[in-house]
Every structure is written in C-alpha cells, then in structure tokens.
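>>> predicted model follows, preceded by the sequence.
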Amino acid sequence: MFLLLGCAEEQGETSASTAAAAKTYTCPMHPQVLQDKQGTCPVCGMDLVLFEKSAAVEGLQLNDRQRALANISTMAIETGAETSVRQLNGRLVANPAQTTFITSRVAGRIDRLYVRQTGEPVSKGQPLYQIYSEDLVTLQQEFLLATEQAAQFPEDKTFAQLLLAARQKLILYGQSAGQIRLLQQKRKANPNITIFAAETGTVAELSVTEGQYVAEGSPLLKLESYNSLWVEADIYASELGNIKAGQQLRVQIPGWEDQPQRVKVSFINPALQSGSQLLQIRAEMPNPGGIWQPGLQAKVFVESKTDAKSIVLPADAVLKNAAGAHVWLERKQGYYEPRVVQAGAERAQGVEIISGLNPGDRVVVSGAYLLYSEYVLKKGKDPMTTAKKG
C-alpha cells in the first residue's frame, strides 16, 4: 500500500514537472522569441508571456473587432494571375466644390451669432447671424418709398421699374423674399437684419464674434458639405508612368474595410510637393450619409495589369524569414490561413510572387504581420512549419 502510494505520488510529481516544462513563453512584440521558462525578451527587454496553444485548428478565427484592430484588408487574385497591386498612403480632404464662403454683403455690426463654433451642422434656411447696418436701413427706406410711389401711380412704368430695382437691391444685399414681404406689411425699416444660410453644410471656420464691426465683403463663415470628399495620395515621380487620369483605384478607410470604394483618378499634380520627391494624385469619392470626415487616413490601391504573368503584392503582405516566404489567405470571413509562396524580385510596386497563389485566392495585404504574431502566440510555432503550398 505504501509502495503504491509512493509510486502514485512520484508519478504525479513527474506529470506536474512535465506539464511545467511543456509551457512556452514568448514576447508580445517579438513572437519569434520562444523560451520554455519565464524571462525577458533579448530584443526589447519586455517580460515574456505564456501563450495558449490551439494546434487543433490550422488557421486563425478573428471577430469583427479583432479584424478592425488589426487593420486587415484583402484583395482577390484575378483569373490569369496578371495583377499588380501598389498601395499608396492617402488621406481624405474636403471637396472645394462643396465649400461655401459666407461674407458680409453690407458694412455693419454683428449683434448676434446663431452659429458659435466650428463643426456645428447648418441646414439651408437656418439663421446664421443678425447684423445692424445703416446701409440696409437706407435701402429699406428706398424700397418703401418706391412701393408707395408705385401704389399712387400704378399706370406709370417708371415707378414700377424703380420698385423692381429697389427690391433687387435688397435681394442682392442678402434679404429673403419673406423678409421683403414683411417689410411691405409693416412699412417700417428694421436696422437689425437676420441672415439665413443659403446652403447646407458644416461650419469649418468662424471668423467673426458678436459685437464685431465688419466691412462689406468681410469673411464671416466657411461651410463645407461632406456629401463627397477628395482622396489625395502620394506617389514618387518614377511611378508616374503607372498611373493615368481616369484610372480606377480602390480605396479603403481604416475601420471601414468592409466598405471599399472604387474611384477614378481625376487629377495628377505635375509639380513636386515642397521639400519632397512626391507627386500628388486626386480622386473624388462619394460619402453617403457623411460617415467619413476630412483628415481620415486612407489606403489607396493601384491595381494594374503587368506584362509578365506574375502577381505583385504590397511588401507588407509578404512575410519572409530564413525558412522562406508566406502570405495569409482569407478562407472565409474572419478565418485566415498561412500559405507558402515563392517570392521573386522586389519592385517599386511591391514583391513579385512567382508561385504559390491561385486565381480566386483572397490575400491579406495589410495586417499580415499581426496575424503572424497572433499565430505564434496561440500555437507556439512558426506559420512556415504548417503553412500549405499553393
């Protein structure tokens, strides 16, 4: 009985020590660092962490939030495998064609502002500000006088023309049809006039404060509409031959990878940007519902056909080490598997793939390294050891 108990205790200690020895630790920042005991990363000095192995599943399953955090985007390999993809850094900017500058049409004092801060939405017909203007009082009195004269001499076309001219002046100085009708009804000039918005937009600039005197033509507000935006991207002058006006681009906004946009190049700036060797290309992008705002970063993919029957992927999509090169494929939404490929020469557009990919494969073009790190953390091994060959 004692012997059996002693053996059982000895076996339990052996199993515990074996389980402890089977633990593997890695660095969250450098997943290639693997140790069988706790310690610090020899590269960055961070504490090593224990990872959970899940070797039963060949790939990785990520939910929507994880995909958004990893900033994962994909592209499909087209039939014929003659696709070249170049990723450019881009950004969203306001479309000047949808920008409205509001200036003061008369000299006066801003008595009240109904819009007080930038970023505030403005609807067409909404009151913007109230101005006290002696010039407007003079125009109103001229209109009232012309109204009375036209009423007294209805047969005289001269008075009718004077009334029409006086009315047109009020319209040109910012008076609405409703304000003019009210002036006719009350027959009394009003020095405090409210100006209404002629367009819908968002306040981008506010250049005036309450109580401030303004001259005729002084800038007051700038309104921007975001129904459509400009996408601007940078390219090197040596790459200009690969992009032409009217060429189609694919745009992805980080966080909205499931809503890629197809746009066409509308303008290529022929001058280099100041202090750089970069040119700028531009395209107009629809913005349904105004979900995107100027200033957001954008990934601009230039897809073109190559003369050679090869595939060119962005450099970030191809992971290389001493064992070779691999990419990540999206087998279904949120499920990713590594694939061994044979990488060729690196071009300006990216890395040439000689073999390993087939038409219809959907390749991860951004976020591949984060998938690699997650794989090592969960499975404790290099994806190259389990990746399939195409």
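Received, thanks. Please read these numbers as outputs of a predicted model, since none were measured by experiment.
>>> use CA for all of it now, contacts and neighbours both
OK.
>>> you'd agree Leu170 is up against Thr138?
No. Leu170 lies out of contact with Thr138 (CA atoms under 8 Å); the separation is 10.3 Å.
>>> which of the two has more residues huddled nearby?
Leu170 (19 against 14; other CA atoms under 10 Å).
>>> just to be sure, the more buried one is in a helix?
Yes. Assessed with DSSP: H, G, I helix; E, B strand; the rest coil, Leu170 lies in a helix.
>>> next, count neighbours for the residue lying closest to it once chain neighbours are set aside.
Leaving aside its sequence neighbours, Leu170 sits nearest to Leu139 (CA to CA, 6 or more residues apart in numbering; 6.7 Å). By other CA under 10 Å, 17 other residues sit near Leu139.
>>> just Ala21 next, same as before
11.
>>> separation between it and Ser15?
Ala21 sits at a distance of 10 Å from Ser15 (criterion: CA to CA, to the nearest Å).
>>> try Ile171
92 Å.
>>> and what of Gln35?
Distance, Gln35 to Ser15, using CA to CA: 20 Å.
>>> which stretches in the protein count as helices?
Using DSSP state H, the helices found in the chain span residues 2-21, 64-70, 134-152, 157-172, 177-186, 368-379.
>>> hold the first one in mind and look at this next one:
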Amino acid sequence: MNTLTKILLSSTVGALIGASVVWLLNSPNDSETTAAGGDRKPLYWVAPMDPNYKRDKPGKSPMGMDLIPVYEDGADEAGTIKISPEVINNLGVRTAKVQRGQLDLQVNTVGYVQYDENQLVHVSPRVEGWIERLYTKAAGDPVVQGEPLFALYSPTLVNAQEELLLALKRNNRVLIDAATERLLALQLAKEDIEKLKKTLKVSRTITINSPQSGVVDNLAVREGMYVKPGMSLMSIGKLEHIWIIGEVFERQASLIGEGDPVTVRLDYVPGREWQGKIDYVYPSLDTQTRTAQIRVGLPNPDVVLKPGMFAQLFIETQSEAEALLIPREALIRTGSQSRVVLALGEGKFKSIAVTVGRIAEQQVEILTGLNEGEHIVTSAQFLIDSESSKTSDFLRMTQYEQESDEHNYNAEPANLKQPVWVAARIVGVMAEHRMLSLEHEAIPEWQWPAMTMDFFVADAVDMDELKQGMHLHVQIINNNNGEYQISLVHIPDDQGNENMPTEMDHGDMSMPEHREQRGMNHGEHDQKEHNHD
C-alpha cells in the first residue's frame, strides 16, 4: 500500500467517524424520545431548512432531511427570534408598555404676520380721471383719517358741480337735492359741497381723503396716471390688531380646531410670547404645498408685530377620548407598512404590523395590532426588526387562533389546487431548464410566506421576454405530481413604479446560500425526482 492510498484511506475513515459523531450528537436517544413522547405530544413535524413545510407525522423534507418534531412549548410564531441576555444588554434594548390614555398633541408650525383684513380698506375711484397730485408717495407711509391722499381731475366731476350750480341758480329744491346726492356718490366730501354752494365756483380737481387711520399698503398709482372706476389705487390697514396665518400639514389638519390655544414666538423679539386662539380654519388646502391654513388674531397695541414677519406657532390640543398609545420612537415606518417590535418575554421578539392613528410629538395612537399592557421595543428595534422581518408574517395571533392552530396543524390549504396570481421579481433565469428563480410576495391562499424559490415555466410562456431583475405578476399552478409551475406571466408597462412588499426588502439581506436552499424547496426536489424516474 503506497503513501497516497494510506492518506486517502485515513481521510475516508476520519470523515465517516466525524459524520457518525455529528449524527449521534444531533439525534435523541431512545429513552429521551420515549420520555418526551410520554410527557409531550409533538404538534407537527417541520423541515429543518423550511419552517413552512409541515407534516403531521415523521418523514423526509423536500431536501431529503429528517423532519424535526415541534412541541407545544416550542411552537413560536413565524418571525419570532430569541436573543440572549448578553446580546440584549450589549444592544441597549429598552422596552415600554403599551398604555391607554389621552393623546397630548402639540402641533408646531410656522406662520406670517399680515394685516387684519376685517380692518383693511381699499381706495378706488368712482369716476375716471387723472391723478393731478399724490400726497402719499410710498407704501408703508402712515396716514390719519381725513388726511388727503390724492387730487383727481375728472370731467365728470366738473360737470356734476356745474349741475349743482345750475340747480341753485333756478332755486329748484328737487334738482339741488339730486345734484348734491350725485356729488356725494362720486366721492366728493360734504365740506367741498358746502364750499361749492357758498362760493359758487367749480373746483377743477377734487381731493380724496383717507377713510381711516393706518398704514398705506399696495400703492399702485403715481401722479399723472389715468384711473377709472374699479381700479385699486391703494389699501390702508391698521396695525393695532393683526392676523397670523399659519400653515398646517394635511396629516395634522384633523388634530386642530377653532378655539385651540396657540403660543406665538418671533425671532424679532426673543424671549417674548403672545397667547391667542385659532379664530378660523380655512376650508381648503393649498394644492402646491398640501397645507391647510389657520388664522390667529392678536392685539398689537405697541405695534411690535409687523406684516410680513415670520412667526413660530405652537398649537396645544388634547384628544377627549382615550386611545392606545406607544412612544413615537418605537414606531417603524416603511413605504408600505407601519410596524413595531413586540417583546414576548424570555428574550423573544417579533415584528408585527400595526395601524397608526394620530401622531403627536412624543406619542403615537395605535388603532389595531397591539393590546394594552404589552411591551414593545423602543431602542435597537431596527436591528431586531431587520432579522425578524425576514420570516415574520407581521400578524398577531390571539389565544383563540393559537388554540385553533394547535387543533388544525395537520390541515392543508383547501384551495392548494387552485391557481394563484402573485407579484414577484426575477432573481435568476435558467432558460436551458425552463426555470425561473423568483422572489415573490406572500400567498395567503396557499399559506406561503414571501420567499425565494425556483419554478418550472410552462411551454406557452416566452422565456426570451423574461430578464433578471424584472418585476412582474405570475400565475402559479400546482400540478397533480406536486410540481409548482408558472403558467401565465403579466409584465407591467411601467416596472419602475412597481413596489415590492416590505418582506422582500429584507429578503435581499438573506445569504445567497439560504435563498438557493429556499428555491430548492419545491422546484429542485421535484426535478431531481423527475430525473430519477
């Protein structure tokens, strides 16, 4: 026997001995099995590499491995992970209790100071003419009630004055009253009319006075300009009372209402606050910013608040009814789902989906998915979720459902023979074998979770159109021989907008070896049996 033969023989013997030791360590002895069987009856048997492959008696998995018994105290829900106390401490995992109470809401937003529109007066001419003289030169100039704003030359006003003089000359009381009313309607002051009656001299221009005291805004006229009725020449606003128009995001609009207290702060006056209430909530949203507007009226006796200033608004509101509340930091939000990590005790955790209601600064209202008194993870939950979400169904199992599962663990899906449609992404194309490796969504009709597996493709499907990375919808059928086959394919027109489910996002994090094994669960095993036959 030469040296090479001795080496090969030694290696073979060593491998056999090692395999025997591993088998002995992993297989329970007869006494242990008997004792366990006498105390506990297995709920079902499961494949070591595929927890979704369950049977009601011992046997082989699709990969040829012995099925493992699952007992009542070891039957964790899908997606449940267990972490040792040392790892929990190192990760800094913290939990909080789900509580019921009133949601303390504070909506923080911004706003702008503007004139009180109820006290804003617009100045417009009632006759056509030309601006002979402008007494107010710029926007922002203060004016006093009765102070002249501009002098207007108008042929219409000149004619109206002459009509009054003619009526006075004839001493016709009816014509005098009619001419006087016309001059008043054309915005001529009573003082000017009385002066005209005394002097009997027509004024070439008339002076328009300020209707109220305030500040000129939106000055849109200059000397020499031709004006006519309907033109807004300027506005006069008061500063003793102002409005603050705030903007609230669409999702926050339901949290606020008229009468809610508001605290106003301005960078212009650090350390000073104004207290007010929401006077009005505007009925429509801004289509550009998707915000709703609110109005807060504030007294401004010292004229510190000036139109155009930027303000910070803190709106205090509180819900009347109690709600189920969790800390805001515990909520995990993805593009298509909201979920939390539930602490099950004994180092076990699971990601579950929740329905979110109102969101405050510190708390979140939970509509469905949690019960009062349960504990959720508030720190390091993203690390735990990244692991749990790989296999989690994100569903809560109530006590009734648990008991129902234990009594019906051996039941197969009633519609397993019916074809199903599911959204999927092509992971690999094996054209020579007419097979596809798909990463597909969960199939509730067949009680399949989202996973990656291989499928045979029917002859009627054109393989040339199928490329790796493509998002599509496929119809899967279960043949009589147990083979799962893609019978129909639908390719969306715009694949860029196709969103894969959240479960599949985490599926990308799985090891390639694991995805390959999952893909062999049905397709590869059936192919091997077919080739063997």
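Good, I have the coordinates. Here the structure is a predicted model, which is why all the values come from computation and not from measurement.
>>> before we move on, back to that, what's the most buried one of the helices of structure 1?
helix 368-379 (a mean of 21; mean count of other CA atoms under 10 Å).
>>> which bit of structure 2 covers that one?
Following TM-score structural alignment, helix 368-379 of structure 1 has no partner segment in structure 2.
>>> could you do stretch 221-234 of structure 1 as well?
Mapped onto structure 2 using TM-score structural alignment, stretch 221-234 of structure 1 spans residues 234-247.
>>> do the same with stretch 172-181 of structure 1
Taking TM-score structural alignment, stretch 172-181 of structure 1 hits residues 185-194 over in structure 2.
>>> roughly how far is the matching stretch from the heart of the chain?
In terms of CA atoms, centre = their mean, to the nearest Å, the centre of stretch 185-194 of structure 2 is found 61 Å from the chain centre.
>>> quick one: residues in contact with that stretch.
125-127, 157, 180, 183-184, 206-208 (CA atoms under 8 Å, 6 or more residues apart in numbering).
>>> residues in contact with the residue nearest the centre of structure 1?
Taking CA atoms, centre = their mean, the centroid of structure 1 lies closest to Leu296, which sits 3.7 Å from it. Applying CA under 8 Å, 6+ apart, we find Leu296 of structure 1 in contact with 91-92, 253.
>>> what's it aligned with over in structure 2?
Matched to structure 2 by TM-score structural alignment, Leu296 of structure 1 sits across from Met309.
>>> and the alignment partner in structure 2 of Lys124 of structure 1, how far is that from Asp116 of structure 2?
Taking TM-score structural alignment for the superposition, Lys124 of structure 1 sits opposite Gln145 in structure 2. Using CA to CA, one obtains 18 Å as the distance from Gln145 of structure 2 to Asp116 of structure 2.
>>> which of the two has more neighbours?
Neighbour tally, Gln145 of structure 2 and Asp116, criterion other CA under 10 Å: the higher count belongs to Asp116, 18 against 11.
>>> ok, that one to Ile236 of structure 2 distance?
11 Å.
>>> can you check Val158 of structure 2 too?
Applying CA to CA to Val158 of structure 2 and Ile236 of structure 2 gives a distance of 28 Å.
>>> same check on Leu325 of structure 2?
From Leu325 of structure 2 to Ile236 of structure 2 the distance is 50 Å (CA to CA).
>>> do the same with His375 of structure 2
61 Å.
>>> these two: who's more crowded?
Shown here are His375 of structure 2 and Ile236; by other CA under 10 Å, Ile236 has more neighbours (25 against 20).
>>> okay, now Gln475 of structure 2: neighbour count?
Count around Gln475 of structure 2 with other CA under 10 Å applied: 15.
>>> what strand or helix carries it?
Counting by DSSP states H and E, the element that carries Gln475 of structure 2 is strand 471-478.
>>> equivalent range in structure 1 for that strand?
Under TM-score structural alignment, there's no match for strand 471-478 of structure 2.
>>> show me what that strand is packed up against.
strand 420-430, strand 484-490 (3 or more CA pairs under 8 Å, 6 or more residues apart in numbering; DSSP states H and E).
>>> circling back to that earlier point, would you confirm that the match of Lys124 of structure 1 contacts Ser213?
Yes. In this structure, Gln145 of structure 2 is within contact of Ser213 by CA under 8 Å, at 4.5 Å.
>>> surely Arg100 of structure 2 touches Ala323?
Yes. Arg100 of structure 2 lies in contact with Ala323 (CA under 8 Å); the separation is 5.4 Å.
>>> give me the more crowded residue out of those two.
Ala323 (19 against 16).
>>> list the contacts of that one.
100-103, 365-366.
>>> go with 10 Å
Ala323 of structure 2 is in contact with 99-103, 357-358, 364-367, 372, counting by CA atoms under 10 Å, 6 or more residues apart in numbering.
>>> next one: Asp111 of structure 1
129-132, 192-194, 209-213.
>>> from Val231 of structure 1, how far out is Tyr213 of structure 1?
In terms of CA to CA, Tyr213 of structure 1 sits 38 Å off from Val231 of structure 1.
>>> the two: who's more crowded?
Val231 (25 against 16).
>>> so what corresponds to Phe196 of structure 1 in structure 2?
In structure 2, Phe196 of structure 1 lands on Asn209 (TM-score structural alignment).
>>> quick one: neighbours of that match, just the number.
By other CA under 10 Å, neighbour count at Asn209 of structure 2 equals 20.
>>> skipping adjacent residues, who's closest to it in space?
Pro148 (4.1 Å).
>>> pull the contacting residues for the one you found.
Counting by CA under 10 Å, 6+ apart, Pro148 of structure 2 has contacts 134-136, 207-211.
>>> and in structure 1, which of the residues you listed remain?
Contacts conserved in structure 1 for these, counting by both residues aligned by TM-score structural alignment, their matches' CA atoms under 10 Å: 134-136, 207-211.
>>> can you give me the strands for the stretch 1-150 of structure 1?
25-26, 34-35, 49-50, 60-61, 73-76, 83-94, 99-103, 108-113, 121-122, 127-132 (DSSP state E, counting those that start in this stretch).
>>> so which of those is nearest Arg262 of structure 1?
Arg262 of structure 1 lies closest to strand 73-76 among the strands of the stretch 1-150 of structure 1, at 13.3 Å (CA to CA).
>>> for that closest one, what is the distance to the chain centroid?
Using CA atoms, centre = their mean, the offset of strand 73-76 of structure 1 from its chain centre is 18 Å.
>>> what's the answer for stretch 136-153 of structure 1, then?
That offset, for stretch 136-153 of structure 1, works out to 54 Å (CA atoms, centre = their mean).
>>> I appreciate the help and will end here.
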